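**Q** Dropping a prediction and its sequence here:
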Amino acid sequence: MSNISSLYNPIRYTGLSSGMDIDSIVKNLMQVERLPLQKLTRQKTSLIWQREDYRSMNTALTSFRKAAEGLRFGSSFETKQVVSSNPNAVDVTGSSGASEGFNTIKVLNLATSASLTGKALAADTKTDAVVSTGGDITIKGPKGTSTTISITSGSSSIDSIIKDINAQTTVTGVKANYDTNTKRLFLTTDVTGAKSEITVTDNSNAFKSIFNMDSLTSNGVNAKFEFNDAVGVNALESETNNFTLNGLTINLKSPTTEPVSVTVSKSNEVAFDKIKEFVNQYNTIVDQFYSVTSTKQDRSYQPLLEEEKSQMTDKQIEQWETKARQGSLYNDSTLKGALDDFRVAFREPLEGSTFKFLSDIGIKVMSDPRQNGKLEIDEEKLKKALTTNPDAVKDLFTKPSSTVGDTPENKKQRLSELGFAERLYESINNQINKINKRIGMGSVESIDDSILGKDLKRINDRVADLQRRLTDIENRHYKKFTMMEQALQKLNNQGSWLSSQLSSL
C-alpha cells in the first residue's frame, strides 16, 4: 500500500540540503502553467452568467405570455358588474354568464347547521375528573354514519369523552367542544341545511346526565329567500348560504325585511385593465431586451477567481461582478429576433374584422425613436371602443385561425387570421422554446443537450484534463528538485567523510 501511495504523493525534499525554498519556486513555476486553467475557469463563470441572464429574459417572457393569455378568451371581454343595494345582507358577484338586468332578493332566513348545547354544569366542575356514571352512546351526524362511544364510570372524564367524539368527526361530521368559561358542552356539525343533523342515542342517560342535556336531537335548516327576476318572484331554498344562481354567486349574510336590489350590467374594466397590462408587459420586454443586447462587455472586468475573491471584501466582489457580467447578451441574435417577431405580429392587419390594427382602438407605437418601438395607449379611445363596439375589440384580440401547416404561405395566412393576443401568445411560446433549447431546463450548471449545456461540458472536460496535466507537471518539478537535493546531500556526505579522513592524518 505504501508503494501505491507514493506514486500519487511522492516524497519531496524541500530545501534541506540546498537551503532553497522549493515550495515557493515550484509555486512560481506553476503560476504560468495555470494560466490556461484560469482562463477556462473564467469562461465557465461567464457561461453560467449568460445562462442566468437568458433565464431572466425567459422569466420576463413568461410574464408577457401570461398577459397575452389573459386576452385570448372571450370571457375577459364579457365580465359583468354586479351591485347589491345592501352588501351587508346580500353580497353578490357575477360571472360572464350572468344576465344583465335588475333583480331583487329577500332573505327570509339563513341556512344553519344542527347543534346541541348542554346547560351549564357546576362551577367547580373539572374536565379531567372521572365521571360517576357510564354507558354506551351512539352519535349520528350529517355524514350518515353512526359511531358508538363508550363512557366508563370511574374511568372516563369530560376530556376523554370529548376526545373520543372528535376522533370520529371525519366519520360522523359532528364535533364536540366544552367551554370552560360557561361550563357548557356544544355539539356542532360541519355543514348547514336540512340534511344537517345530530342524533345522540343515550339509553343509559349517562351522556344526558353528565352534560346536563335537555335534547339529544337537532336538525339544521335551509336558507329560504325570494328571488325576483325577469320571470317573476321565485320562492327558493338552499342548503348553504353561498350558492350560484343564474350566473350570480350569492352570499346570504342576514335576513332582510325588504328586498335587496341586485343590478347586473356589462363592465369593461377587466378588459381595459388586461389590455393595459398586456401593453405594459410588452414595453417591459422591449426595455429589458434592448438593455441587455445593447450593453457591451467591459473587457477590463473579468470573472473573479477564488484566490482573487479571497483578497476582496464582499462589497468589492459584488461591485466587480456587477460590471463583469454586463454584456453577456450583447448583440444576441435570439433576443433581437424575438423583438423582430413581436413587431411583425403587431404590424400585420387582422382579416375579416371591424378593427384591423391595434391603433384602431388607441394602441400605437411611440413616435420617439429613443423608446425603441414601445407602445402607448390612448385610454379615451380604448374606452370608447370597448363601450361602442366591444365585440369588435374582442375579435381583435381573440379571433382564432383555421389555417394549419408550416409552409411560409400558411404561416402568413394564419398570422393574418389570428387575433393579436393569439398571435403574441404563439410567438412568445416560440421564443421561450428557442431560449430553452439554448440554455436547457435544468440548473445553470447542469450538463444537458442544450447549446450552453454542451459548451459547459466541453469546458468541464478541458478543465479536468488540464488539472491532471498540471498535477503531472508539478510532480515533475518536485521530482527534479528532489533529485537535486539528494545529489547535494550525497555531496555533503562525501565532503563530511573526506574532512574526517583528512583530520585523522
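**A** It's in. What you see is a predicted model, and the numbers here were worked out from it, not measured in a lab.
**Q** hey, let's count contacts and neighbours off CA atoms from now on
**A** Noted.
**Q** Show me what the longest helix along the chain is packed against.
**A** When every helix of the chain is counted residue by residue (DSSP state H), the longest turns out to be helix 451-503. Secondary-structure packing of helix 451-503 (3 or more Cα pairs under 8 Å, 6 or more residues apart in numbering; DSSP states H and E): helix 22-33, helix 35-69, helix 420-439.
**Q** among the ones you listed, which is nearest residue 290?
**A** Of all those, the one in closest proximity to residue 290, counting by Cα to Cα, is helix 35-69 (11.2 Å).
**Q** Now do the contacts for residue 271.
**A** With contact set as Cα atoms under 8 Å, 6 or more residues apart in numbering, residue 271 has these partners: 71, 76-77.
**Q** redo that, cut-off 10 Å
**A** Contacts for residue 271 (Cα atoms under 10 Å, 6 or more residues apart in numbering) come out as 70-71, 74-79, 277, 383, 386, 390, 393-394.
**Q** Distance check, it against residue 379.
**A** From residue 271 across to residue 379, the span is 12 Å (Cα to Cα, to the nearest Å).
**Q** Repeat that for residue 394.
**A** Here residue 394 is placed at a distance of 16 Å from residue 379 (Cα to Cα).
**Q** In addition, the following structure is provided for comparison:
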Amino acid sequence: MRVTGLASGIDIDEQVKKMMAAKRVPMDKMSQNKQLLEWRRESYRELNSAIADFRYNKLDKFRLANATNVFSSTVTGNKTAVTAEATLTANQVDMKVRVEKLATQTTATSPALADSTTSKTKLSELGAVGNADGKVILEVSRGTGTPIKLEFSKDDTIQSVLSKINANTDAKLNASFDEASKKLIIKSKDYGADPFTLNGEFDTGIMKTKTPEGNLQIGEPAKVFINGKEHNPAQNEMTINGVKLAFLEESGNEESVITTRPDGNNLIGTIKNFVASYNNLINTLNSKVGEQKYKDFPPLTSEQREKMNEDDIKKWEAKAKSGTLKNDGIINGALLQMRSLLWDTSTKVGNKNLDLSSIGITTGEYTEKGKLYIDEEKLQQAINNNPDEIAAMFGGTKEKDGLFQRMYDRLLTPLTSISNKAGTSRYSADPTLSFNEQSIMGKELTDLNSRMAAFSKKLKTTEDSFYRQFNAMERAINKFNMQSASLANFAGQ
C-alpha cells in the first residue's frame, strides 16, 4: 500500500492513474480485440455444431437405404407364418408362400441332471472328471477344421461355464441351462447345415452326446415353396424379388400371399424430416451471416464496466457481440453449396427431366433465403408414377449418389474450414469440446496473450517509474520544508 502526497498535498495516486490512462490505451485495444476474437470463435463453434448435427445426426440417417424405400409389402392369407419387408429393389411381383418346414439349429442336450442342480452348481458336484492337469475340456469340431478348445476348472459353476461358451466367438454356440428340465442345452448360433460335434471331458462327463442318455440333433435348412418352387434357405429368412421374408411357423393348409406396391409414405416422411432439418440449419446460418453489426459498441473495458450496472452491461454486450460473423465467407460458401446441390438434383424419366420443383419441393420468397416447402400431393403423385426414379434422386443408386449422400459429402468442406480456422471438431456436434489452439484463431489468441503479458509488464514498469518520481519530489519537498522550518526557528531566536 502506498501512502503518498503527505508533503505536497497532491493526490499522487489519482495523478498516476491519469498519467497511466493514456499509456493503457494500447492494452485496452488489445483486450477488446481479444474479446472480439473469442466471441467470433464461439460463434464459429455454435455454427459448427449446427452443421455437424445436421450431417452426422440427420443426413447420416436419411442416406440409409431404408430411409428412401418407396415400397411396402402386405401379407394376406396366413399372416402368422410369414412376415414381409420390401426393400429398395422390390420388383412388385406378387408371391404365394408356403412354409413346409422351418430351419433348425444343431442342438446338443444333456441328460437330466440332479434335481438339486442350479446355475451355481460346480462341475465337481456334477461328477466331472478333469484331465491330468485337472482341467475339464470341451472341444467343438466342425467338419475338418481345427477343433475349438474351451477349458474349465472343476470349481467353475454352470453359470460361469455357460458364460465362457457364449463369449467364445470362434465356437459360435449359445449355451443355456433349463431349470425346469435340469438339462444343459448347447445350440449352434447358425441355423441349417452347420453341424458340430462335442468331445472332451465336459462331453463325456456331462453332455454325453455319444451315449443314449444325451442327444445331438443336427440342424436342417428350411423348406418353403414360393410361387410353386421349392427353396431351402439355411436361415428362417431370405430375400427374393426385393422382399425380405421371415419364416415364423409352418403354414399348414393356408398360404401367405405377399403383395408389394409403392406407397411413398416412408420416403415422404424422410423428405419431410430432411426439409425441416434443412430449413432449421439454413435459418441458423442465415441469421448469423445477416446479423447487424454495431460498430459503435466495442467490447467494454474494465473501467467502463465499473461505471455501468448489470442491465446496461448486458444490453451493451448484446450489441457488441452482434455481427461477429456478418457476411462470413465460410458460412456463405456453405449456404451456396447446399443450394446448388438442390438446384442440381434431378432425374431422367423418358424424355423428361424431373427436378425438385417438378415433384413438389420448392423454395419460398427471396426474403426467406432458400427455405424449402413441400407440396405433399404433388410429391405423392410423382412417387406413384416413378417410384424408382424419385427414390434414386434422394437415396442414389450404385452408379450415382443421391441428394442426401452428396450433401453429406459436401458439408465436410465448411466443417473442415471452420475447424482449421476456429479449432472446432469437424467430426462432432458437441459444443463443449475444447478448441484446438493450433488453429488460425487459436494461434492469434496465443500471440495476443503473449503481447498483452509483455505490455502489462511494461505498464507496471512505467507506473513504478511515475511513483518513484513523485516519491523523489515528496522527499525533496519534505527536505525543503524541514530546512524552512529550521530557518524560521533560527530567525525567531
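**A** Perfect, I can see it now. From a predicted model like this one, the values you see are computed outputs, not experimental measurements.
**Q** Quick check: TM-score for this pair?
**A** Here the TM-score for the pair of chains, by TM-score structural alignment, normalised by the length of the second structure, is 0.68; 458 aligned residues with a Cα RMSD of 5.4 Å.
**Q** angle of the longest helix of the first structure against helix 22-33?
**A** Counting by axes from the mean of the first three to the mean of the last three Cα atoms, to 10 degrees, helix 451-503 of the first structure points 150 degrees away from the direction of helix 22-33.
**Q** Now do helix 451-503 of the first structure: distance to the chain's middle.
**A** 54 Å (Cα atoms, centre = their mean, to the nearest Å).
**Q** For my notes, confirm residue 200 of the first structure occurs in a strand.
**A** Yes - using DSSP: H, G, I helix; E, B strand; the rest coil, the assignment for residue 200 of the first structure is a strand.
**Q** Verify the contact between it and residue 139 for me.
**A** Yes - with contact defined as Cα atoms under 10 Å, residue 200 of the first structure counts as touching residue 139 (4.7 Å).
**Q** what do those two both touch?
**A** Common neighbours of residue 200 of the first structure and residue 139, counting by Cα under 10 Å, 6+ apart, are 146-148, 216-217.
**Q** Can you flag the buried ones in those residues?
**A** For these, a burial check counting by 16 or more other Cα atoms under 10 Å picks out 146-147, 216-217.
**Q** picking that back up, tabulate the contacts of residue 271 of the first structure (JSON lines), appending neighbour count and secondary structure.
**A** Shown next, in JSON lines, are these (neighbours: other Cα atoms under 10 Å; DSSP: H, G, I helix; E, B strand; the rest coil):
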{"residue": "70", "neighbour count": "19", "secondary structure": "coil"}
{"residue": "71", "neighbour count": "24", "secondary structure": "coil"}
{"residue": "74", "neighbour count": "17", "secondary structure": "helix"}
{"residue": "75", "neighbour count": "16", "secondary structure": "helix"}
{"residue": "76", "neighbour count": "20", "secondary structure": "helix"}
{"residue": "77", "neighbour count": "26", "secondary structure": "helix"}
{"residue": "78", "neighbour count": "20", "secondary structure": "coil"}
{"residue": "79", "neighbour count": "20", "secondary structure": "coil"}
{"residue": "277", "neighbour count": "18", "secondary structure": "helix"}
{"residue": "383", "neighbour count": "18", "secondary structure": "helix"}
{"residue": "386", "neighbour count": "21", "secondary structure": "helix"}
{"residue": "390", "neighbour count": "17", "secondary structure": "helix"}
{"residue": "393", "neighbour count": "25", "secondary structure": "helix"}
{"residue": "394", "neighbour count": "23", "secondary structure": "helix"}
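**Q** now residue 178 of the first structure: how far from residue 218 of the first structure?
**A** 18 Å.
**Q** if we can go back for a sec, of the buried ones among the shared contacts of residue 200 and residue 139 of the first structure, closest to residue 250 of the first structure?
**A** For those, the closest approach to residue 250 of the first structure (Cα to Cα) belongs to residue 217, at 30.4 Å.
**Q** neighbours around the closest residue to the closest one other than its chain neighbours, how many?
**A** In space, and not counting its chain neighbours, residue 217 of the first structure is closest to residue 199: 4.5 Å by Cα to Cα, 6 or more residues apart in numbering. By the criterion of other Cα atoms under 10 Å, residue 199 of the first structure has 20 neighbours.
**Q** which ones are touching residue 199 of the first structure?
**A** 114-116, 138-142, 146, 174, 215-219.
**Q** So which of those are in strands?
**A** Counting by DSSP state E, the part of the contacts of residue 199 of the first structure found in strands is 115-116, 138-140, 146, 174, 217-219.
**Q** Buried subset of those residues as a PyMOL selection?
**A** To isolate the buried members of those in PyMOL, using 16+ other Cα under 10 Å:
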select buried, resi 115+116+139+140+146+174+217+218+219
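**Q** Residue 225 of the first structure looks like it's in a strand, true?
**A** Yes - residue state for residue 225 of the first structure (three-state DSSP) corresponds to a strand.
**Q** counterpart of it in the second structure?
**A** Correspondence of residue 225 of the first structure to the second structure, assessed by TM-score structural alignment: residue 223.
**Q** Please apply the same query to residue 260 of the first structure.
**A** Using TM-score structural alignment, the partner of residue 260 of the first structure in the second structure is residue 256.
**Q** how close does that match sit to residue 81 of the second structure?
**A** Separation of residue 256 of the second structure from residue 81 of the second structure (Cα to Cα) stands at 7 Å.
**Q** shared neighbours of the two, anything?
**A** Residues touching both residue 256 of the second structure and residue 81 by Cα under 10 Å, 6+ apart: 75, 97-99.
**Q** The spatially closest residue to residue 400 of the first structure that is not a sequence neighbour - how many residues pack around it?
**A** Excluding the flanking residues, the one nearest residue 400 of the first structure by Cα to Cα, 6+ apart is residue 418, at 5.1 Å. With neighbours defined by other Cα under 10 Å, the count for residue 418 of the first structure comes to 26.
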